[in-house]
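> Mind looking at a prediction? Sequence and model below.
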Amino acid sequence: MPSSLALAILSVIQPAFAEDNVLPTITLTAANSQSDGDVPTTTQSLKSEQPLFKTAKSVSVVTKEQIEKKQAMNLTDAIQGVAGVISAPLGRRGADDFIIRGQLSSDAIYVDGLRQAQASDSPSNITGLERIEVVKGPDSMDFGQTAPGGIVNLVTKRPVQGDFNQLDLRYGSHNLRQIGVDTNHTIEGSDKAAWRLNANYSDQDDATDHVYFKNFYISPSYNFDLGDQTDLSVIASYNHKEYVRQQGLPVYGSILPNNNGQVSRHLFIGEPSVDPYLSDSMRIGYNLKHIFDDGWTFKQNFAVQNSRLDGQAVFINKSTANSSTITRQGRDQHYDDVNFSIDNNIAKTVELGNMQHHLMLGLDGMHDTRDIWNYNCTITALNIYAPRYANQDWCATKALRSDSVETTLKTMGVYFKDQVDVTDRLNINLGLRHDWASVDAKSNYNDNESSKSSQAFSGSIAGLYTYNDWVSPYVSYSTSFLPVTDVDVDGNVFDPEKAKQYEVGLKFQALDQRLQASLAWFDLTRFNVVSSDANGDKYQTGEENTQGIETELAVRILPNWVVSANYSYLPTARIVDNEISGYEGKRLNNVSEQMFNLNTRYQFNQGALQGWFIGAGVRSESKKSSYKYDYTLPGYALFDAEMGYDAGTWQASVNAKNIFDKEYYAGGLSNNVVTVGDERQVNFNLRYKF
């Protein structure tokens, strides 16, 4: 980011921190580097950039450097290890599946603060990301209609000042081959104009027979030079993915005994002749910012995205303890989503009554149309010990399912925020929002139509006290509002979901920003939950409650030694009320009570080993149980390691995940299906900068 823009940003926000000796340094660093390295200090997801130490809510940041060190291949890899997040509980099915604070939040994916679709049908690509931010708890104040557990905000890479080129090559287990390019160039004679291009191609088989993943991604972006007071960035992206779904294993013969013995963990329950899933996602948008002479700052964020997913999958219908065969159901699926999103706000810092008020007034909206065509296909049973596949078009005859529907979601919200610096140390954050939403559903099965309009107030209030330069305690209360696009057995659209959360926490930092840590307790309640019975019919009126503690730490102990760790404890994750008999009081699906993660990297900076680095990590989850299935998934601990050499212009490394090849289960789907965890993965990585 050019120095003139950094000074402009600083001139807007500095009055709020004029008497603080630490925080202006944080802001200046973020403005010039775009990234916080291994120890993130800021968040960019709450309508404006803020220091984490001064943010009265739980926000976890995964920086570009951390993504690279994890050797993450997808979004679930990248957010694995974030406190309060259970990543990929549904296995390697090719989708972005994750749970935040006990609530399934897979559809709550935002790009640069804008929701990308009603549902995450098409998987995300992380190649073009500067950082990933997980904002926890209900937060309609900042994001409009949101999931109660929290959201994942993908912050894209943008052009910066300076020319560079980077080439990444990777080869690894299961025949992994990957190449990536990141090139950035400034326009001669301009302090702001620049362009950037990110591209990536990967091809990998899976431990499961006949399963594979191929991906191509390209993203160009451009910064315009419109003067010192105006910034405009335009970014486009195209992501194509081809893959075969890994649909898990039968319960009997895996987690539960089968009279015929254990099944192979490499068993493919589908058909080799299956049509692979083809996912195409195209997106273009812009960020506009203008600073007026009187101190007001206007921002507009807009994007349009089209996503399409087509493919076939085979699901297990029934698994029994004394049978060598499973009954199956074939499915042919087609999803198409077109999304328009916009957010406008204007902000200014003013003095009122010896207090500084950081005021913001905004208006946002979204128009999203999602068209679903689902077909059932007749398919034969499969011997899971000696599989014989059809090797033919098993879905030539198919029947349209009743859940084939086109839904249009239209939303508009107006919001007002006031961050009040009551004293040099006490900050009060107030927010109020009103949303209007309409859902129109038309059945592709029988042409029935249904619609529902709704509106709601939501908001938040939080207080943070900077006790000293090391500790900031805070307390917050927030609510959310989420229109539901599902329909009941009669084709009627459900009522919107709502949620509320109480949170109390502490933020920690070191004076030189080499340490950032947090501790939070929360109580989250979700209302109007939609549930499915054994026949797949959906009902509403449910209520769920989760309570727990999360703590995170990132510290640079020495200039060449970094450690990060987190721990989550979720003793309460239960169904309070449900229309379906027998669900009440039981624990939510795939929610571990405890999770722990620890990672460290040490780089030698002198002597014969100068340039070499080593690293290690451990990630663990306790056992999982659920109201939906009659078995318990055992807990596990996985160990990772890395070693490499950094010569400055080039770097080579070897990374190993699950180095002891621990067999574990990622989650349960039903009383018939369990998903398997990842086997050992060893990658050789080469990076060249020029």
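Yep, that arrived. Numbering: from 1, shown residues only.

> Every contact and neighbour count from this point should use C-alpha atoms.
Fine.

> ok, residue 262 to residue 154 distance?
Residue 262 sits 41 Å away from residue 154 when distances are taken as CA to CA, to the nearest Å.

> which residues in the stretch 101-250 of the chain form helices?
140-143 (DSSP state H, counting those that start in this stretch).

> Repeat that for the chain.
For the chain, applying DSSP state H gives helices covering 3-13, 23-33, 64-70, 75-79, 140-143.

> Is it possible to get TSV of those that adds distance to residue 412 and mean neighbour count?
Converted to TSV, those look like this (distance: least, CA to CA, whole Å; neighbours: other CA atoms under 10 Å):
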stretch	distance to residue 412	mean neighbour count
helix 3-13	28	16
helix 23-33	31	17
helix 64-70	32	19
helix 75-79	28	22
helix 140-143	11	26
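
> and of the ones you listed, who's closest to residue 308?
Across the helices of the chain, residue 308 has its closest neighbour in helix 75-79 (18.6 Å, CA to CA).

> How about residues contacting that closest one?
62, 67, 70, 72, 85, 87-88, 96-98, 124-126, 132 (CA atoms under 8 Å, 6 or more residues apart in numbering).

> Highest neighbour count among those?
Neighbour counts for these (other CA atoms under 10 Å) peak at residue 132, which has 28 neighbours.

> what's near enough to touch that residue?
By CA under 8 Å, 6+ apart, the neighbours of residue 132 are 61-63, 79, 152-155.

> sorry, back to before: now tabulate the contacts of helix 75-79 in a markdown table and tack on distance to residue 213.
Shown next, in a markdown table, are the contacts of helix 75-79 (distance: CA to CA, whole Å):
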| residue | distance to residue 213 |
| --- | --- |
| 62 | 24 |
| 67 | 20 |
| 70 | 19 |
| 72 | 14 |
| 85 | 24 |
| 87 | 18 |
| 88 | 16 |
| 96 | 14 |
| 97 | 16 |
| 98 | 19 |
| 124 | 13 |
| 125 | 13 |
| 126 | 15 |
| 132 | 23 |
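
> and here's the other structure:
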Amino acid sequence: MNRLARASRPALPAFFVSTFASALASAQTATSTPAPGAPADVQVSGRRGPTVGSRMQEPLRDIPATVHVVTDREIEEHGASDVAGAVSWVPGVQPQLEYGGFTSMTIRGFKEFTSVVDGMRDDRYQLADSAPSGNLAGIDRIEVLKGPASALYGYGGIGGVVSILHKLPSRRFGYEGSLSVGGPSSLRRASVGATGPIDDTLAARVDAGIVDDEGFRRNRSTNANITGAVEWRPADRHRVLVRLGYQKFHFSADTGLPTENGKVPDGIALERRFNTPWDYLDGAFYDGRLEYAYTASDHVKLVARAGVSRNPYDYKSAEFLTVGRGQTVDRQWFTLGQEWDAVSAQLEAHVRGTLLVPHRALFGYDFGYLLARPPRFDLRNTDLAPVPFADAPDPQGDYGTTRVGRVTRHQTTHSLFAHDTVKLAEGFKLSLSGRLDRWEYDSTTRMYDTAVTPGGSQTSQDRDLIAATFRAGLVLQPADWLTFYGMTGTGFTPVRTVSADGRTFDPERGREYELGARIDAFERRMHVDLAAYNLRKTDMVVARKANIYEQLGAQSSRGVEASITLESIASFSLRLGYAYTRARYDDYLSSSGNFTGKTPANVPDHTFSAWGKYVFPLGFSAAAGLRVIGNQWADASNTVEMPAYALVSAAVFYAVGPMEIAVNGDNLLGLGRYYVSSINDSQLTPGPPRTVLVSLRYKSRS
């Protein structure tokens, strides 16, 4: 048993929550609060305030951390089709679309991030590093919190949190729809949405979308989803929200291009795909959410949430590519299946009031259960027929895959957490977050094909631990337009690896220090964010030799980030973002090599983005943008380089009433060979050529 599990197991005293809530409720509120039933939205630059930074709706200027909000309008302006495209303009965030249909990303140099959907964790990224991609129909906004956030969201997420929020039902009728076509990849998209009241107490919303993309590498993908939500307000103090969703997807696998001596051979065209016609990623996603909120008074609000989801998928692909003899590519196949079943629940108490000094507090309990049942396959003979560099008919026929076993993984988490924003004096706030996580995990492997494993076999492991994390920050606001803050926070990631000698390991730990400043000027139409941070992960598990591991690795990231937003100043809007990320392995000596001093894969040192828009009379507007991605490495040993690249984008819009026509262009300078992600240390995914997207949108609200 883990040494943390053997330690005493403290619990947050129940009486503290009730006593604190009662004291605040009976005290006089220091600031005005909305009446029961009124929206608790906090306006930040004309938008509802972000929730990811503290799990409460509070002004961005009160959060001692870096938060970036991507609105639905920004998604439209950039013509994004998925989450990776939507966050690709956020400084310090590097999304990757891997294997043709899986999304992952690095934040501040770390691949570990926590995914949150409508306030509840999506733990698929914790067990598998990535998950199948979805489209953006019905998405209201995406919020990115940078840095460790275990104190608010639990294990994982040493790099940050990506929070996706869907649109809510409205008590006013509204309709929207869009159609888009683009090339050269024959991209077609469509989405519809409708909302409005059913009666005096009920409102509903439905959204549906489909994306069909041939892909410039002939890696066709289709992705369709539908979500429906009903909100019931039987009285001012009560609110019930039910949401159901379904997604169906198919991706033709794409494992990129092979390299030789660190480079893709000149004889391989960027459009050449070495996957067989039989490769695929197919699956579905089902989910349901229930939320109940009770506004007990002007000072106390109680929220309960529950959710279930299921995500089965199958994947088969010519995954391992190497350069062979005579300008040919050798291939080996890999296959996997997955069945994710998840159950989540949350209880929260939001309390506002004065107890000696003003408080804005949150107390809560999180429960999570995840069942993963991936099959095991016979991988003894994985060779496929080699193919030439040049495009030619694939000699490989369909190849079968044989299931020879199954792994069953159960993960359960119980968590108590608290957050408090304390106003110590005028313009001086203290932000405190703390969390206690109980994590339990067991895995059983059953091999039932005696030809692969004579006699069959069954192995199992059980893990459990208790971990405490915190975040503490000071916020100084000498003027309404100026904010300074300092923060330190911790995170942890459980280690599921078990050494061949039976040893288990403590969790990997993360710790960050961050200093930042914010400026809000011109009636909050100009917003400036500056941050400098030092983030380090320790106790990393390192493979010393085959199946023998030691816990002695470390990785750090130091950097600065800056973003400037100008909103509608003399008909002009501008968004600028820059991040310098110096991510390195501090101590990483393994059987694969000495990576100390090396840069982790898919982490550019520099990222820069700019997007400017000008609104002309008579409904016309035009925008132009630039994204610059610095040098990256495809592997931890830093032998396969992905050179820096810059992409120029532009868009024109024409709006008449509820109708808008938009034309987007990306990579307008026609940049040729550039690579956007990597897999297997040596295979590179090329970026698309010059593309054009034409969209027709309709939005109506009476």
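Happy to help now that I have it. Quantities reported herein were computed from a predicted structural model and do not represent experimental measurements.

> TM-score of the superposed pair?
Here the TM-score for the pair of chains, by TM-score structural alignment, normalised by the length of structure 1, is 0.89; 653 aligned residues with a CA RMSD of 2.8 Å.

> sorry, back to before: so for residue 262 and residue 154 of structure 1, which residue has more residues nearby?
Taking other CA under 10 Å, residue 262 of structure 1 and residue 154 do not tie; residue 154 has more neighbours (25 against 15).

> Quick one: map that one onto structure 2.
Counting by TM-score structural alignment, residue 154 of structure 1 corresponds to residue 164 in structure 2.

> do the same with residue 462 of structure 1
Residue 462 of structure 1 maps onto residue 473 in structure 2, by TM-score structural alignment.

> Was I right to think that match contacts residue 64?
Yes - with contact defined as CA atoms under 8 Å, residue 473 of structure 2 and residue 64 form a contacting pair (5.6 Å).

> Among the two, which residue is more densely surrounded?
The residue with more neighbours, out of residue 473 of structure 2 and residue 64, is residue 64; 29 against 22, by other CA under 10 Å.

> Structure 1: which residue goes with that one?
Per TM-score structural alignment, residue 64 of structure 2 is aligned with residue 56.

> coming back round to it: for the match of residue 462 of structure 1, which non-adjacent residue is spatially closest?
Leaving out its chain neighbours, the residue that sits closest to residue 473 of structure 2 by CA to CA, 6 or more residues apart in numbering is residue 487, at 4.1 Å.

> tell me the contacts of that neighbour?
64-65, 471-474, 512-515.

> And it, what's its match in structure 1?
Residue correspondence to structure 1 (TM-score structural alignment): residue 487 of structure 2 is matched to residue 476.

> And for residue 554 of structure 2?
Using TM-score structural alignment, residue 554 of structure 2 pairs with residue 543 in structure 1.

> same question, residue 678 of structure 2
Using TM-score structural alignment, residue 678 of structure 2 pairs with residue 668 in structure 1.

> Same question for residue 104 of structure 2.
In structure 1, residue 104 of structure 2 lands on residue 97 (TM-score structural alignment).

> Same check on residue 657 of structure 2?
By TM-score structural alignment, residue 657 of structure 2 lines up with residue 648.

> Its match - how many residues pack around it?
Look at residue 648 of structure 1: counted by other CA under 10 Å, it has 10 neighbours.

> ok, it - contacts?
Contacts of residue 648 of structure 1 (CA under 8 Å, 6+ apart): none.

> Same question for residue 391 of structure 1.
Residue 391 of structure 1 neighbours (CA under 8 Å, 6+ apart): 271-273.

> Centroid-nearest residue for structure 1?
residue 152 (3.7 Å; CA atoms, centre = their mean).

> and that residue, what does it touch?
For residue 152 of structure 1, the contact set (CA under 8 Å, 6+ apart) comprises 108-110, 132-135.

> Over to residue 578 of structure 2?
Residue 578 of structure 2 neighbours (CA under 8 Å, 6+ apart): 91-92, 561-563, 606-609.

> what's the farthest-apart pair in these?
Comparing all pairs in the contacts of residue 578 of structure 2 by CA to CA, the longest separation belongs to 563 and 606, at 13.7 Å.

> Many thanks, have a good one.
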